[in-house]
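S.K.: Sequence and predicted structure below; questions after.
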Amino acid sequence: MADEVTVRPPSIRDVARLAGVSHQTVSRVLNDHPSIRPETRARVLEVMGELKYRPNRAARTLASSRSQTIGILSASSTQYGPAASIAAIEAAARERGHWVSTANIDAHDPESITAGIAHLSAQSVEGLVIIAPQTRVFRALESQRIDVPYVTLQSELRGREHHLSVDQIAGARLATRHLIELGHRDIYHLAGPQDWIEAEARMRGFLDEMDAHDLPMTAPILGDWTAEFGYYAGRELLRVRDFTAVFASNDQMALGLLHAIRDEGLSVPRDLSIVGFDDIPESAHFWPPLTTVRQDFPELGRRCVELLLDGASPTTETTIVPTLVVRASTGAVART
């Protein structure tokens, strides 16, 4: 019987008794109440550590009417951009004493979107982040009622309320301008899938920059974000080889292109230059190391959590401008 008693986890009253305070005082410490004296707070925290006390989050939520949780509705957490955004939001939320609950939905299924919102609402999330790269998801969301502050992380929604994003168009223009400044005139664009907001924005940035320099354009090639497709597209393009550079809409497709070019016996950047987008951790270790566009995901996460928790309204400064990281995959156009 004695063994059964020792198994019981410590309670808030155990902490109060050993710290010599009331259980209400312990509760105030847990909720970071400003009326608690520093020495009292320190003593209570010390006892919590000694007892290895873990507060009951459900009870704290009921007592404070705050869940200290941010919800994320994600339609593509497997791709680098959405996954990096989720990680950045989680890190920023932890710094503010909050947790993150993620509901992964099927972008092709409107009922999945409804269920995802209901799932997060049942957890009494204090705010919601919508990371849905496909336009069809936002069309489905228009019919949903969202009763908490929310932020969408998509560039196409610029100028609308609740919007925050990395400026994909500006990033694509940086990549394209870099190639033009190196003397390239015949540049192809390997785009992402149709219906993806980022893919559309990066394509638009490429076309805008080419048009600004009055350069001839060919129709962008629609890919699927994978290195396999990049390899396939590269093999097909090299049959004619009427270009000197390619701007790939993500680093994985750029990796496939590098492979195809190498298999053809050509050299990057001596024969062809390649630029990617995202600056995934591996891009610095491609051969050659990849010139690419870097998105500031930590800053995106910080601003997102700030908007949700501080009750601020998005201002005109709702986009984060990416930067170009120049490595060895780009060089001056070969002179004939």
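M.R.: It's in.

S.K.: all contacts plus neighbour counts: C-alpha atoms, from now on.
M.R.: Fine.

S.K.: Let me know how buried the nearest residue to Gln252 once chain neighbours are set aside is, in neighbour terms.
M.R.: In this structure, Gln252 finds its nearest non-sequential neighbour in Ala227, 4.7 Å apart by CA to CA, 6 or more residues apart in numbering. Burial measure for Ala227: 20 neighbouring residues, criterion other CA atoms under 10 Å.

S.K.: here comes the other one, which I'd like you to weigh against the first:
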Amino acid sequence: MAQVAERAGVSHQTVSRVLNDASLVKEETRLRVLAAIEELGYRRNFAARLLATNRSRRIGMVTAHLALHGPSMIALAVQEAGYREGYDVALVGLPEFSPQALQNAVDRLSDQAVEAIVVAVAHREAAEMTRSLQLSIPVVMVEGVTGAAPLAAGIDQEAGALLAVDHLLDLGHRHVAHVSGPKDWVEASQRSAGWRRAHEQRGWLPGPELDGDWSPASGYRAGQLIAADPDVTAVFAGNDSMALGLLKALHERGRRVPEDVSVVGFDDLPDAAFYWPALTTVAQDFSELGRRALSLALQALRNEPEPKVDLIEPTLVVRGSTSERGRPPAASTSPGEGGQPASG
């Protein structure tokens, strides 16, 4: 830093002001300091900054199953939100969840002097464990939450399932089948609850529920059983990947989609519009989720009163995999055609 100051012909304090985006520095001086930084290849010393300011400007994040769409998009959203707020996000990814793995990740981040921790692990036990963590820094949850949870930002999974199943019931289908995610995932349970509630609100019995594990292979196995049941005319898949396997099984068994069986997924994967037929699904606003998580963490760091945070409402995207019961779709949908968002 002293070398930068000498090269730019300014004081050490002026270099510090430039690095911290202070408004008191003249533009000509700021440009001269930035040029010296570029010439010398200067990088700020994290340990020195921490000692000088007692602020790391770093947020920790723990997540699991980054190979899946939802967890990976949440991690990206939090990192982008942190960058916009001037914070680094130190990410610890867990290949598989266990209580000890989560505790080790929290300890590891605490050793890095993070100012807050975001936990995005959707397992039921992880949610319970996160609420019981005894830390001197804020801990924000972004998966497996309800509207009443403190320091939590989430997407209303049950409301998204209601959108999906109500869409099918409005098209004249009865007893909609469901391919669920793993039972130990809070989101899977919430989506199953929405599937059941959609039927209960109309006084109808739901169709069969088959267990999946978020993978296309599990959707394919469930689809083989569904294809053999002529009474099933509509299916709500717990995510788009399982819907992909389901579509393959139905096609192989000669059950046309959507003429014989309508299918709705969840997540709105980038590939969903390119399934055949293009998949009707539920979209989640992960960018807004990341912004809310960072906002909650920063408000807690400023000791501001905790705001009431409503769950983010998902949206239904209607494409070619659904139609009225017993009728062909109004118009064919080619792969890659976008869908239309629909309100509940």
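M.R.: Done, it's in. All of these numbers come straight from a predicted model, not from anything done at the bench.

S.K.: what's the aligned partner of the residue nearest to Gln252 of the first structure in the second structure in contact with, if anything?
M.R.: Using TM-score structural alignment, the partner of Ala227 of the first structure in the second structure is Pro216. With contact set as CA atoms under 8 Å, 6 or more residues apart in numbering, Pro216 of the second structure has these partners: Ser241, Met242, Ala243, Leu244, Gly245, Leu246.

S.K.: what do you get if the cut-off is 6 Å, keeping everything else the same?
M.R.: Ser241, Met242, Leu244, Gly245 (CA atoms under 6 Å, 6 or more residues apart in numbering).

S.K.: Check which helix or strand the first one maps to.
M.R.: It refers to Ser241 of the second structure. helix 240-252 (DSSP states H and E).

S.K.: mean deviation (superposed) between that helix and the first structure, please.
M.R.: Following superposition, helix 240-252 of the second structure is found to deviate from the first structure by 0.5 Å on average (mean CA distance after the TM-score superposition for the first structure).

S.K.: For that helix, give me every contacting residue.
M.R.: Trp214, Ser215, Pro216, Ala217, Gly219, Tyr220, Gly223, Gln224, Ala227, Ala237, Gly265, Phe266.

S.K.: What's Leu215 of the first structure aligned with over in the second structure?
M.R.: Using TM-score structural alignment, Leu215 of the first structure pairs with Trp204 in the second structure.

S.K.: Tell me the secondary structure at that match.
M.R.: coil (DSSP: H, G, I helix; E, B strand; the rest coil).

S.K.: pretty sure Val62 of the second structure is in a helix, no?
M.R.: No: counting by three-state DSSP, Val62 of the second structure is not part of a helix but strand.

S.K.: so it touches Ala122, yeah?
M.R.: No: between Val62 of the second structure and Ala122 there is no contact under CA atoms under 6 Å: 11.0 Å.

S.K.: tell me, the helix holding Ser241 of the second structure lands on which residues of the first structure?
M.R.: Against the first structure, helix 240-252 of the second structure falls on residues 251-263 (TM-score structural alignment).

S.K.: Would you point out which residue is most central in the first structure?
M.R.: Ser85 (1.8 Å; CA atoms, centre = their mean).

S.K.: what kind of secondary structure is that residue in?
M.R.: Ser85 of the first structure ends up helix, using three-state DSSP.

S.K.: what sits against the equivalent of it over in the second structure?
M.R.: Here Ser85 of the first structure is matched to Ile74 in the second structure, going by TM-score structural alignment. For Ile74 of the second structure, the contacting residues are Phe286, by CA under 6 Å, 6+ apart.

S.K.: What's the match for Leu163 of the second structure in the first structure?
M.R.: So, by TM-score structural alignment, Leu163 of the second structure is matched to Leu174.

S.K.: Would you mind listing the buried residues in the helix holding Ser241 of the second structure?
M.R.: Asp240, Ser241, Met242, Ala243, Leu244, Gly245, Leu246, Leu247, Lys248, Ala249, Leu250 (16 or more other CA atoms under 10 Å).

S.K.: Run through the helices of the first structure in chain order.
M.R.: 2-7, 12-19, 23-30, 38-51, 57-64, 80-95, 110-121, 135-141, 168-181, 197-212, 227-237, 251-263, 297-309 (DSSP state H).

S.K.: As a markdown table, those helices with distance to Ala191 of the first structure would be great.
M.R.: Output for those, formatted as a markdown table (distance: least, CA to CA, whole Å):
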| stretch | distance to Ala191 of the first structure |
| --- | --- |
| helix 2-7 | 59 |
| helix 12-19 | 57 |
| helix 23-30 | 50 |
| helix 38-51 | 53 |
| helix 57-64 | 45 |
| helix 80-95 | 15 |
| helix 110-121 | 26 |
| helix 135-141 | 16 |
| helix 168-181 | 11 |
| helix 197-212 | 6 |
| helix 227-237 | 10 |
| helix 251-263 | 9 |
| helix 297-309 | 21 |
